[in-house]
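Peer 1: Okay, predicted coordinates and the sequence, questions at the end:
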Amino acid sequence: MVKLAAWNVNSIKARLPNVLAWLDEASPDVVLLQELKCQDDSFPRLEFEERGYNCLVKGQKSYNGVAILSKDTLEDPLQELPGDDGSDEQARYVETTTFGIRVASIYLPNGNPLNSEKFSYKLRWMQRLFSHSRTLLASEQPVVLGGDYNVIPEGRDCYDVDAWKDDALFQPESRAALRRVVYGGYTDAYRALHPDQTRAFTYWDYQRGAWDADHGIRIDHLLLSPQAADRLEDCEIDKGPRGESKASDHTPIWCEIAA
């Protein structure tokens, strides 16, 4: 069994004690991290290597940043999402093969404010993701595309639809772009095992008492190719880390895939 988790840590430096404590408790085999907010040479490799993890990191000063940690070897690494013209310097995508699974850590653009270049960039980035996801499907290998997608798939994935109707995370274009990836051949691991679950959130804002009121949204997803979905055993959202002191505003989502 391979336990694979995705977590937007919202600064690995600020959140390192929390992350290490969760790794010691949950013991995932593979961890997809997002929003590192540090450059490669500032990433705390030693602390993870001491716990048996190999690290693939794509950092960026103060913003973005993604990583893959694995207790197995990391083969054929890819450190950018294909399909741009070389001008996209944002650290939002890393991919590798580990435990026989092709895994990617994704930090999809937020896209706010609407009617800005940021929203256009989000949609272009999602088109690139769709194209690459099709290439990965053609390989017929187990694939997990996990991370912070910054997309609320459906109304039941947020506490209040009206509160998000003017946000880039819930726009029809954003949701359609995510559905295009899923309908292209991927399985939303959480919804596959919890089709009727409501109030299943992975993010709670720091403002307005969102955590205490459970005013959350589900924007962190694990999308599985058919070869991975056929081996899916479990998938859960671990709310525990969000309730800790100095917590990230996201919490881990994890799945187990039969070896």
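Peer 2: Arrived safely, thanks for sending.
Peer 1: only C-alpha atoms for contact and neighbour calcs from this point on.
Peer 2: Fine.
Peer 1: so L137 sits in a strand?
Peer 2: No: counting by DSSP: H, G, I helix; E, B strand; the rest coil, L137 is located in no strand; its state is helix.
Peer 1: burial count for it?
Peer 2: Residues within reach of L137, counting by other Cα atoms under 10 Å, total 18.
Peer 1: try this one next to it:
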Amino acid sequence: MKIATYNVNGINGRLPVLLRWLAEAQPDVVCLQELKAPDEKFPEKAIRDLGYEAIWHGQKSWNGVAILSRIGAIHETMRGLAGDPADDQSRYIEAAVNGVLIGALYLPNGNPRPGPKFEYKLRWFDRLIDHAATLVSSGLPVILAGDFNVMPTERDVYKPERWIDDALFAPDVRAAYARLLDQGWTDALRARHPDETIYTFWDYFRNAYGRNAGLRIDHILLSPILAERLEDAQVDAHVRGWEKTSDHAPVWVTLRN
């Protein structure tokens, strides 16, 4: 079973890139972030034509998450995180697919720091941690996948000294990610590549991709029962080099059945 996450940075504007990657990589399940489209503008037909079912939680111009599956029905279990009834940002969707519970998320960026956007990021992270605790304690096979907007360690960022004041590298944000892992989650990429420099995002500016001046901010977390089934975890970094592509690259894991 191959499960991927991909921040598409605008699903309609970059639809040819998404479809090309889906046809090439053929993931079984995909979590998408940053759709930047309202629900009615989701390109359902183009995705179905490739053999994928889909559920999505869209938002005009911003945010938006989706789950695609080519291996069976998607049984939605949650849309949005609990804990803040006033939060109307489309950042979380959860569903059961082929015996695995999958939470697709787009954690807030949080810049500028300090400020209200950073405070919202911390509150959202706390809500995620609360929900994740329930998921991991259930003993079910669960995946949390998406753009977490956090570089967990200095190994996950090119020239970390330049990011000291950024919301993606703030000590309290990195501490929140560590608290999440402490619940028993396995960071799949780092588990398979403990000592490697491995990135998932390269800015559009200053030839960041060409210089491999990147960040690792897209993560796939596995509950204990799924961590035992982990075969591989990789980044399709070459997709970042395609024309009119996202500034993120797809990340994927394969799990033993």
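Peer 2: Yep, that arrived. This is a predicted model, so every value here is computed, not measured.
Peer 1: In the stretch 51-200 of the second structure, mark out all the strands, start to finish.
Peer 2: Ranges of strands within the stretch 51-200 of the second structure are 53-57, 65-69, 74-79, 92-97, 100-106, 142-147, 186-187, based on DSSP state E, counting those that start in this stretch.
Peer 1: once aligned to the first structure, how far is the fifth one on average?
Peer 2: The one in question is strand 100-106 of the second structure. Aligned to the first structure and superposed, strand 100-106 of the second structure gives a mean residue distance of 0.6 Å (mean Cα distance after the TM-score superposition for the first structure).
Peer 1: Packing partners of that strand?
Peer 2: Where contact means 3 or more Cα pairs under 8 Å, 6 or more residues apart in numbering; DSSP states H and E, strand 100-106 of the second structure is packed against strand 29-33, strand 65-69, strand 92-97, strand 142-147.
Peer 1: repeat that with 10 Å
Peer 2: Applying 3 or more Cα pairs under 10 Å, 6 or more residues apart in numbering; DSSP states H and E, we find strand 100-106 of the second structure packed against strand 2-7, strand 29-33, strand 65-69, strand 74-79, strand 92-97, helix 116-137, strand 142-147, strand 218-222.
Peer 1: which of those sits most buried?
Peer 2: A comparison of those by mean neighbour count, using mean count of other Cα atoms under 10 Å, puts strand 29-33 on top with a mean of 29.
Peer 1: got the contact list for D218 of the second structure?
Peer 2: D218 of the second structure makes contact with 5-7, 105-107, 145-151, 189, 199-201, 235, 248-251 under the criterion Cα atoms under 10 Å, 6 or more residues apart in numbering.
Peer 1: can you tell which of the strands of the stretch 51-200 of the second structure is closest to R216 of the second structure?
Peer 2: Across the strands of the stretch 51-200 of the second structure, R216 of the second structure has its closest neighbour in strand 142-147 (9.4 Å, Cα to Cα).
Peer 1: That closest one against the first structure, how far on average?
Peer 2: Mean deviation for strand 142-147 of the second structure: 0.4 Å (mean Cα distance after the TM-score superposition for the first structure).
Peer 1: Next, name the residue at the spatial heart of the first structure.
Peer 2: By Cα atoms, centre = their mean, the mean C-alpha position of the first structure lies nearest to G147, the distance being 0.5 Å.
Peer 1: Please name the residues that touch that residue.
Peer 2: Residues in contact with G147 of the first structure (Cα under 10 Å, 6+ apart) are 5-8, 31-35, 66, 92-93, 104-108, 219-223, 252-253.
Peer 1: now do 6 Å
Peer 2: Neighbouring residues of G147 of the first structure by Cα atoms under 6 Å, 6 or more residues apart in numbering: A6, S105, I106, D220, H221.
Peer 1: How much space separates the last one from E50 of the first structure?
Peer 2: It refers to H221 of the first structure. 28 Å (Cα to Cα, to the nearest Å).
Peer 1: Neighbours of D172 of the second structure, how many?
Peer 2: When neighbours are defined as other Cα under 10 Å, D172 of the second structure has 12 of them.
Peer 1: my bad, Q183 of the second structure
Peer 2: Q183 of the second structure, neighbours per other Cα under 10 Å, totals 17.
Peer 1: Throw the helices and strands packed on strand 100-106 of the second structure into CSV and include distance to N257 of the second structure, thanks.
Peer 2: Output for those, formatted as CSV (distance: least, Cα to Cα, whole Å):
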stretch, distance to N257 of the second structure
strand 2-7, 10
strand 29-33, 14
strand 65-69, 16
strand 74-79, 18
strand 92-97, 13
helix 116-137, 20
strand 142-147, 14
strand 218-222, 15
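Peer 1: wait, which of those is closest to E53 of the second structure?
Peer 2: Nearest to E53 of the second structure, of all those, is strand 65-69, at 5.2 Å by Cα to Cα.
Peer 1: packing partners for the closest one?
Peer 2: When contacts are defined as 3 or more Cα pairs under 6 Å, 6 or more residues apart in numbering; DSSP states H and E, strand 65-69 of the second structure sits against strand 29-33, strand 53-57.
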